[in-house]
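No letters, just coordinates:
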């Protein structure tokens, strides 16, 4: 889908464009959302510039993501999409920037673009040049990353409470509720993966800002340069915050695995003590289970009760010793 934005009474106004129709005069921003081959070819012919395909913008080497052509500056970065649907994934976003217009190529719906359109309506005077539109989009991406980090931090706080808070027993239940530690490990793993993707996004945004500052220094406006400094500072601070959250994830994961080990050791302790308690009675039973002819106890009237009493006493003695030493 091609959406073309032009200035109408000082306001960016969208126009849906189909291949075969002429682009509006004064097109300032052209947004390609999941474009078809026909739409890419149409825009390339209309603007006389190369529009990269999905396979081309997916390349990871820096020379394929940041470069200049004869007419435009081409910039590609990785962003996180699908967080609201609880299915966050990494997707690529491409910018084709000239002093006259900006083209964005994306293959996923992004909350940052919806927030950007709202920002355009609130501050129309700040979005009347291609460079300021570009920087404003980056600013919206950084704001969206900040929102996601805040949400992830709140989730970590809930996990920390579940891990470290003492469980209050239910008066109607003989056992206290247990925390699902296995689920917490999985949630921490997903958080770590999401933080890694956010780190890639912040790194990509910083690279875009650094590159555009050099490549467009001859024509970029003063307002855009000042805005870039703010975006760069925010991205750097979010990078530090994300690194701290990575450390927090590691700590919570270590604590969870430690609790799992303690729980497993408690279970093994029970089995070990049970085996020790039953070992002496087993010995007594084994002795009187032997089939020798000369065993005086076999002829005793109280031989069987005596063997049972001996087995019980042999179990009570190690149990009392364990209690005395505080092992139980």
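Yep, it's here. Nothing here was measured: the structure is a model prediction, and the numbers come from that model.

Every contact and neighbour count from this point should use C-alpha atoms.
Fine.

residue boundaries of the helices in the stretch 101-250 of the chain?
Remark: helices assigned in the stretch 101-250 of the chain by DSSP state H, counting those that start in this stretch are 111-122, 130-164, 181-215, 222-287.

I'd like the ones you listed written out as CSV, with mean neighbour count and distance to residue 60 added.
As requested, those are exported to CSV (neighbours: other Cα atoms under 10 Å; distance: least, Cα to Cα, whole Å):
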stretch, mean neighbour count, distance to residue 60
helix 111-122, 15, 22
helix 130-164, 18, 19
helix 181-215, 18, 11
helix 222-287, 15, 20
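
can I get the ones you listed in a markdown table with distance to residue 82?
Shown next, in a markdown table, are the helices of the stretch 101-250 of the chain (distance: least, Cα to Cα, whole Å):
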| stretch | distance to residue 82 |
| --- | --- |
| helix 111-122 | 8 |
| helix 130-164 | 11 |
| helix 181-215 | 11 |
| helix 222-287 | 19 |
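
closest one to residue 1 among those?
Evaluated with Cα to Cα, the helices of the stretch 101-250 of the chain place helix 111-122 nearest to residue 1, the distance being 14.5 Å.

Which strands or helices does that closest one pack on?
With contacts taken as 3 or more Cα pairs under 8 Å, 6 or more residues apart in numbering; DSSP states H and E, helix 111-122 sits against strand 11-17, helix 130-164.

tell me the angle the longest one makes with helix 222-287.
With axes from the mean of the first three to the mean of the last three Cα atoms, to 10 degrees as the basis, helix 130-164 and helix 222-287 are set at 20 degrees to each other.

Compare the helices of the stretch 101-250 of the chain and give me the one nearest residue 48.
The closest of those to residue 48 is helix 130-164. By Cα to Cα, the value is 17.2 Å.

if we can go back for a sec, so which of the helices and strands packed on helix 111-122 comes closest to residue 315?
helix 130-164 (37.4 Å).

out of the helices of the stretch 101-250 of the chain, which comes closest to residue 22?
Closest to residue 22 of those is helix 130-164 (Cα to Cα; 19.9 Å).

helix or strand for residue 93, which one?
strand 89-97 (DSSP states H and E).

here comes the other one, which I'd like you to weigh against the first:
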């Protein structure tokens, strides 16, 4: 689907510009054009990126790739090509952690493309209807608003991770079952995937706020720097979550080992108590004819009394040594 928004220098914004009017809108160097391709097919990508904007074939190829791409920034002279990753709405419950968003930034236009739906694009489109600053300050500020929306969507997922790790820290102490281990490993894998995305994405934003690009106004660089600061804070929070997840995993392993030791201790005590009892029973179970105790009237009750005294004596000894 192709969505075109046109902000002329003079006049009302056109939030649903037809594709046939795109060429004339781009001819207005004083205006601003945003072309958003959401879940496009090859024909739509060719119509916009190749026939209309004449983007570099390598950049177009990246937009058509459905595999994971590391966030990057390529300078093609007349425009910048950015690859960023936006977090999915399902978060921890989703199989895929992020979705790719490709951005072309020119001096008076912005082209965004994603093979799967990215919620940040739709949210920014709604913001345009009530916040004029986004499009009145040029394409670089519009690009900043889109990147800022992408980064802001990481925050709820970080909060979700922190709530999950708080729950798991209590669970590993109260009930360290296999389901708890699976949740710990899933949380660790998800946080590592986010960290793998945030690290290169942070460097992309760092270049936007430090390098000298003709399509980025120096006044707008401070806004990109604010996005960079958010990414740094998110990266630090992910580092903390990773450490807490590792600690929770160690606590789980120690707790399960402790429970196993308690079980082994109980079984050892039972086995140790029955060892002398088995010895006494084995002695009087021998089939010798001349055993004086076999003819005693109170021999059988006496053996049971010996059994009970041995068991009580050994339990008292174990308790005195604090073995249980």
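Sure, I can see it. Model, not experiment: these values are computed from the prediction.

returning to that earlier point: what residues in the second structure pair up with the strand holding residue 93 of the first structure?
The alignment of strand 89-97 of the first structure onto the second structure (TM-score structural alignment) covers residues 97-105.

which residues touch the matching stretch?
With contacts defined as Cα atoms under 8 Å, 6 or more residues apart in numbering, stretch 97-105 of the second structure is touched by 63, 68-69, 79-88, 91, 110-116, 118, 139-140, 143, 190, 193-194, 215.

again, only using 6 Å
Contacts to stretch 97-105 of the second structure, defined as Cα atoms under 6 Å, 6 or more residues apart in numbering, come from residues 79-88, 110-114.

and that stretch, which residues are buried?
By 16 or more other Cα atoms under 10 Å, the buried positions in stretch 97-105 of the second structure come out as 97-105.

closest to residue 272 of the second structure among these?
Nearest to residue 272 of the second structure, judged by Cα to Cα, of those is residue 97 at 53.8 Å.

what residue of the second structure matches up with residue 304 of the first structure?
Residue 304 of the first structure maps onto residue 300 in the second structure, with residues paired by TM-score structural alignment.

cool, residue 206 of the first structure as well?
Using TM-score structural alignment, the equivalent of residue 206 of the first structure in the second structure is residue 202.

tell me the contacts of its match?
Residue 202 of the second structure touches residue 231, counting by Cα under 6 Å, 6+ apart.

For residue 85 of the second structure, which non-adjacent residue is closest in space?
Distances taken as Cα to Cα, 6 or more residues apart in numbering place residue 100 nearest to residue 85 of the second structure, at 4.6 Å, with adjacent residues excluded.

mean per-residue distance, stretch 240-255 of the second structure to the first structure?
For stretch 240-255 of the second structure, the mean deviation from the first structure after alignment is 2.1 Å (mean Cα distance after the TM-score superposition for the first structure).

Which among the helices and strands packed on helix 111-122 of the first structure is found nearest to residue 228 of the first structure?
Proximity to residue 228 of the first structure, assessed across these by Cα to Cα, is greatest for helix 130-164 (6.4 Å).

what inclination does the closest one have with respect to helix 111-122?
130 degrees.

ok, the buried residues of stretch 97-105 of the second structure vs residue 239 of the second structure, which is closest?
Distance to residue 239 of the second structure across those (Cα to Cα) is lowest for residue 97, with 17.2 Å.

How much space separates the match of residue 206 of the first structure from residue 111 of the second structure?
Using Cα to Cα, to the nearest Å, one obtains 21 Å as the distance from residue 202 of the second structure to residue 111 of the second structure.

So for residue 27 of the first structure, which of the helices of the stretch 101-250 of the first structure sits nearest?
For the helices of the stretch 101-250 of the first structure, the distance to residue 27 of the first structure is smallest for helix 130-164, at 9.8 Å, taking Cα to Cα.

Run through the neighbouring helices and strands of that closest one.
Judged by 3 or more Cα pairs under 6 Å, 6 or more residues apart in numbering; DSSP states H and E, the packing partners of helix 130-164 of the first structure are helix 111-122.

Where in the second structure does the helix it packs on align, residue-wise?
Mapped onto the second structure using TM-score structural alignment, helix 111-122 of the first structure spans residues 119-130.

Can you give the contact residues for the matching stretch?
With Cα under 6 Å, 6+ apart as the test, stretch 119-130 of the second structure has contacts from 149-150.

repeat that for 7 Å
Contact partners of stretch 119-130 of the second structure, identified using Cα atoms under 7 Å, 6 or more residues apart in numbering, comprise 134, 146, 149-150.

and the counterpart of residue 240 of the second structure in the first structure, what is it in contact with?
Counting by TM-score structural alignment, residue 240 of the second structure lines up with residue 244 in the first structure. Contact analysis of residue 244 of the first structure by Cα under 7 Å, 6+ apart lists nothing.

what's the answer for residue 255 of the second structure, then?
Residues counted as contacts of residue 255 of the second structure (Cα under 7 Å, 6+ apart) are 173, 176.

again, only this time at 6 Å
Not one residue lies near residue 255 of the second structure by Cα under 6 Å, 6+ apart.

which one is the residue sitting nearest the centre point of the first structure nearest to, not counting chain neighbours?
Centroid check for the first structure by Cα atoms, centre = their mean gives residue 194 as the closest residue, at 1.7 Å. The shortest distance from residue 194 of the first structure to any residue that is not its chain neighbour, by Cα to Cα, 6+ apart, is 7.2 Å, and that residue is residue 88.

Does the one you found touch residue 81 like I think?
Yes - if you go by Cα atoms under 6 Å, residue 88 of the first structure and residue 81 touch, sitting 5.5 Å apart.

more neighbours, the two?
Neighbour totals were compared for residue 88 of the first structure and residue 81, and residue 81 leads with 21 against 15 (other Cα atoms under 10 Å).

Surely residue 74 of the first structure is in a strand?
Yes - counting by DSSP: H, G, I helix; E, B strand; the rest coil, residue 74 of the first structure is part of a strand.

these two touch, right, it and residue 67?
Yes - if you go by Cα under 6 Å, residue 74 of the first structure and residue 67 touch, sitting 5.4 Å apart.

The residue lying farthest from the centre of the second structure in helix, strand or coil?
Centroid-distance maximum for the second structure: residue 290 at 78.6 Å, with Cα atoms, centre = their mean. Three-state assignment for residue 290 of the second structure (three-state DSSP): coil.

Show me what it lines up with in the first structure.
Aligned by TM-score structural alignment, residue 290 of the second structure pairs with residue 294 of the first structure.

and what of residue 259 of the second structure?
Under the alignment (TM-score structural alignment), residue 259 of the second structure maps onto residue 263 of the first structure.

Distance of that match relative to residue 270 of the first structure?
11 Å.

likewise residue 194 of the first structure?
Remark: distance between residue 194 of the first structure and residue 270 of the first structure (Cα to Cα) = 40 Å.
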